[in-house]
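Visitor: Sequence plus the predicted model coming up.
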Amino acid sequence: MKKRFEALDAFRGLCALSVVLYHMHIVGSITELKFFQGSGVFVEFFFILSGFVLAHGYGFKESLNFKSYCKARFFRIYPLHFFMLVVFVAFELMKLLATNFGVSFNGEPFSDKTAVSEIIPNLLLIQSWTPYTEHLSFNFPSWSISIEFYIYFLFFFTVVLFSKFKLLTWLTASLFAFTLIYFHSELLTKQVLSGLSCFFGGAIAYSVYRNISHIKIPYILGSIFEFALLVCIVFIAQAQFELKLIVAPLLFLITVLLFSFEAGVVSKILKIKPLQLTGQLSYSIYMTHAAILFLVATATLVFKKLTGIEIIKTINSLKYIDSGSAYINNLIVLIILATVIITSKFTYKYIELWGLNLNKKSKP
């Protein structure tokens, strides 16, 4: 049975929740902490962890079947992506209907990032791969899923076609993409370059782990390293400097590698049930939160329509919720987080697991 990296699972869940808070804009709440304002960088962590996990599951198999591999990856991510795309198309139809009743939104229905022309790219998950499509269209977090989906196929071919040289292939792909990012190359979209560099970097991190996993890290030393990495992550997330998108992934690579040993007290804490639950729900949390935030924004418009009270204000071109009370604003944050988690439990059970079971049933 393959080892499950429980500490990394919880890490992924916490990063997903941090991304949710990053996308919230609520005055006087924890969302204004510099750490959460910089938590968008954790998408790079997802890419790295995906590369690590895929290398663990498939990278060193003696025989890898293309059909079964593709089906497994497809049914793992596409059902929820498709469901959320349908939800966002439904939102646009709702906006279209609402305009007939005098309710106006910030943007016209099916325009700009939700234009009808963006539906097909989203269905094909190519929205992040070309400069001619809007990578943040409809369910905007799916931009990273667009990249991962096709990297899965690239990864398969590196394992099968370059079996004896796959480590060199992964290293070359990662370093080449990092180099292009550093020189601001437009050879590929910056989103794709980020995905390639981090994903294949994660695969290399797993190969390193595979070769040194026999090493026993003393508990005290492991705890010191884990705490030190957490401090570095907090610092990097809230820092602003030119090479952040280079330094942060390197830090995440070290983090994934060290926490794969689960050697310290932080790893022990990450294994508690509530944090393991966030890891289990991480994909759903990531994919559903934009819809919840859309509904919250819609609720503020309805509230204004009914009461005449404006609780939305524009700060630095961003829309912020402000009830006038810091306590209420933080309560709103907690309610939104709870709603995202409850919704994610539903989508995990009825969509993610359904997709996984569908893949199992379709096997010969």
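Guide: Okay, I see it. Numbering: from 1, shown residues only.

Visitor: contacts and neighbour counts: CA atoms only from here.
Guide: Noted.

Visitor: what comes up buried for stretch 174-182?
Guide: 174-175, 177-178, 180-181 (16 or more other CA atoms under 10 Å).

Visitor: I would like the residues contacting that stretch, please.
Guide: Applying CA atoms under 8 Å, 6 or more residues apart in numbering, the set of residues contacting stretch 174-182 from outside is 187, 190, 193-194, 196-201, 243, 246.

Visitor: and if you look at stretch 247-264?
Guide: So stretch 247-264 is contacted by 5, 7-8, 41, 44-45, 48-49, 198, 201-202, 205-206, 208-209, 213, 217-226, 229, 232-233, 236-237, 267-268 (CA under 8 Å, 6+ apart).

Visitor: let's bring in a second one:
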Amino acid sequence: MAKKSKLLALESLRGFAALAVAVHHFRYGSMLSENAFIRHGYLMVDFFFVLSGFVIALNYANRLSTPAEVASFQRRRFWRLYPLHLFTLLIFLGIECLKYVFEQRTGIVSNNPAFVVSDASAFLANLFLLQGVVLNELGFNIPSWSISVEFWTYLIFALTMGLLRLEMRWCLVLAGGAAIVLLALEGGRLETDPIFAIIRCVFSFFLGAWAASLHVRVPRKAATPMAAGALALVILAIWGLGGTRAEILLPPLFALTIVAVASLEADTSLRRFLEWPFFVWLGTVSYSVYLTHSIVGWVVTQVLRFGLKVPTHVAADGDTVLALGQGFATLVTLAATAAVLVASYLTYRFIEKPFLSGWPFGARAVASRNG
């Protein structure tokens, strides 16, 4: 019970990160999204990877010593990730069908024509959780690329730390090797091409796993100033280093932050703040926030374009975005964010949660969000 309580603060951080990714993708011209921190919100994906490595190592490092345990672990991770992924994939398949019918009836072709990028090969890759591994251009629910590479990184962890029984310091060796590859091929940037995505995940995930071995060594009295300072530094680093070759420094900072927050004493104001029930709930539904926000964003965009006839313009990066006034854009961003939270509550309640108890396929003892 103590361990579960201790990790509630990390659950809140997971929720903040998921919300930052969602707002990052809501390009409506709002002051909420048009700032350096949110523009670099894609780096929160690396925070997810580090946090997953930390939590997985904390819970499973000594429980993966046989092939049966590895198979059980990977099955649990599958049932944790796949049901909601499949649901959102089918939603996006429906969206492609709607686009196709619309194009045939009106002659108006969207910026991404139906079934061009999101084609049969992309669907199969998504179906088998390979989209972040084999695709050069992502289709359907684009944010799900990180789910696919994380799933296979789980297996790498289970095989190396479990069956091969490597000591935890080898996590740092694997992370270092991945960092060298990223420096060589991507110049240290973390907004990598899809084909290198699994290397990006291995780097951050194994940093987090190694950080789990440091958790017990942090003096509890030092944890509060460490955590407060690290959280402030994370915000400043994302703001200033995002989009540069120094991005590769962010995952080590994330690891330090996670260790410090996980080590907070129960009676500290920072821990009480992070364990505020709404923040913890946000972390609980964070996976739904991450996988459903693109659906909500697509719906909001269609309502604005075709329902309210809002004009569009081409942004500097070539994307077509809505031409909204600052005030209206902020209202739209807030409304879209609220809609994501409602959708996430529903998908967590009716899709994620049933599988946490193994329903209906008997995958019992499926790991909880912190497992």
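Guide: Great, that's in hand. Just so it is clear, the structure is predicted and the values come from calculations on it, not from any experiment.

Visitor: before we move on, back to that, so among the contacts of stretch 174-182 of structure 1, which ones count as buried?
Guide: Among these, the ones that count as buried (16+ other CA under 10 Å) are 190, 193-194, 196-201, 246.

Visitor: wait, which of the buried residues of stretch 174-182 of structure 1 is closest to S362 of structure 1?
Guide: Ranked by distance to S362 of structure 1 (CA to CA), those are led by S174 at 34.2 Å.

Visitor: The helix or strand where that closest one lies vs structure 2 - mean distance after superposition?
Guide: S174 of structure 1 is part of helix 166-182, with elements assigned from DSSP states H and E. By mean CA distance after the TM-score superposition for structure 1, the fitted helix 166-182 of structure 1 averages 1.4 Å away from its aligned residues in structure 2.

Visitor: Show the buried residues in the contacts of stretch 247-264 of structure 1.
Guide: Of those, these count as buried by 16+ other CA under 10 Å: 5, 7-8, 41, 44-45, 48-49, 198, 201-202, 205-206, 209, 222-223, 225-226, 229, 233, 236-237, 267.

Visitor: per the alignment, F91 of structure 1 corresponds to what in structure 2?
Guide: By TM-score structural alignment, F91 of structure 1 lines up with I95 in structure 2.

Visitor: what separates its match from L174 of structure 2, distance-wise?
Guide: 39 Å (CA to CA, to the nearest Å).

Visitor: and the two? which has more neighbours close in?
Guide: Between I95 of structure 2 and L174, counting by other CA atoms under 10 Å, L174 is the more crowded of the two (21 against 17).

Visitor: for the more buried one, what are its contacts?
Guide: 202-203, 206.

Visitor: and the counterpart of S12 of structure 2 in structure 1, which of the three is it?
Guide: Matched by TM-score structural alignment, S12 of structure 2 corresponds to A10 in structure 1. At A10 of structure 1, secondary structure determined by DSSP: H, G, I helix; E, B strand; the rest coil is helix.

Visitor: Count the residues that sit near A10 of structure 1.
Guide: 26.

Visitor: Over to V321 of structure 2?
Guide: 16.

Visitor: Tell me the spacing between K313 of structure 1 and T300 of structure 1.
Guide: Taken as CA to CA, the span from K313 of structure 1 to T300 of structure 1 is 11 Å.

Visitor: Relative to structure 1, what is the average displacement of the strand or helix carrying A18 of structure 2?
Guide: Here A18 of structure 2 sits within helix 8-25, counting by DSSP H and E. Following superposition, helix 8-25 of structure 2 is found to deviate from structure 1 by 0.5 Å on average (mean CA distance after the TM-score superposition for structure 1).

Visitor: what's the helix or strand just after that helix packed up against?
Guide: Per DSSP H and E, helix 8-25 of structure 2 leads on to helix 36-39 as the next helix or strand towards the C-terminus. Applying 3 or more CA pairs under 8 Å, 6 or more residues apart in numbering; DSSP states H and E, one finds that helix 36-39 of structure 2 contacts helix 8-25, helix 220-241.

Visitor: how far does helix 36-39 of structure 2 sit from the chain's center?
Guide: For helix 36-39 of structure 2, the gap between its own C-alpha mean and the chain's C-alpha mean amounts to 16 Å (CA atoms, centre = their mean, to the nearest Å).

Visitor: buried stuff in that helix?
Guide: Buried residues in helix 36-39 of structure 2 (16+ other CA under 10 Å): 37-39.

Visitor: quick check, nearest of the residues you listed to T333 of structure 2?
Guide: I38 (12.5 Å).

Visitor: The aligned residue in structure 1 for that closest one and S362 of structure 1, how far apart?
Guide: Counting by TM-score structural alignment, I38 of structure 2 corresponds to F36 in structure 1. As judged by CA to CA, F36 of structure 1 and S362 of structure 1 stand 42 Å apart.

Visitor: H81 of structure 1 too?
Guide: H81 of structure 1 is 20 Å from S362 of structure 1, by CA to CA.
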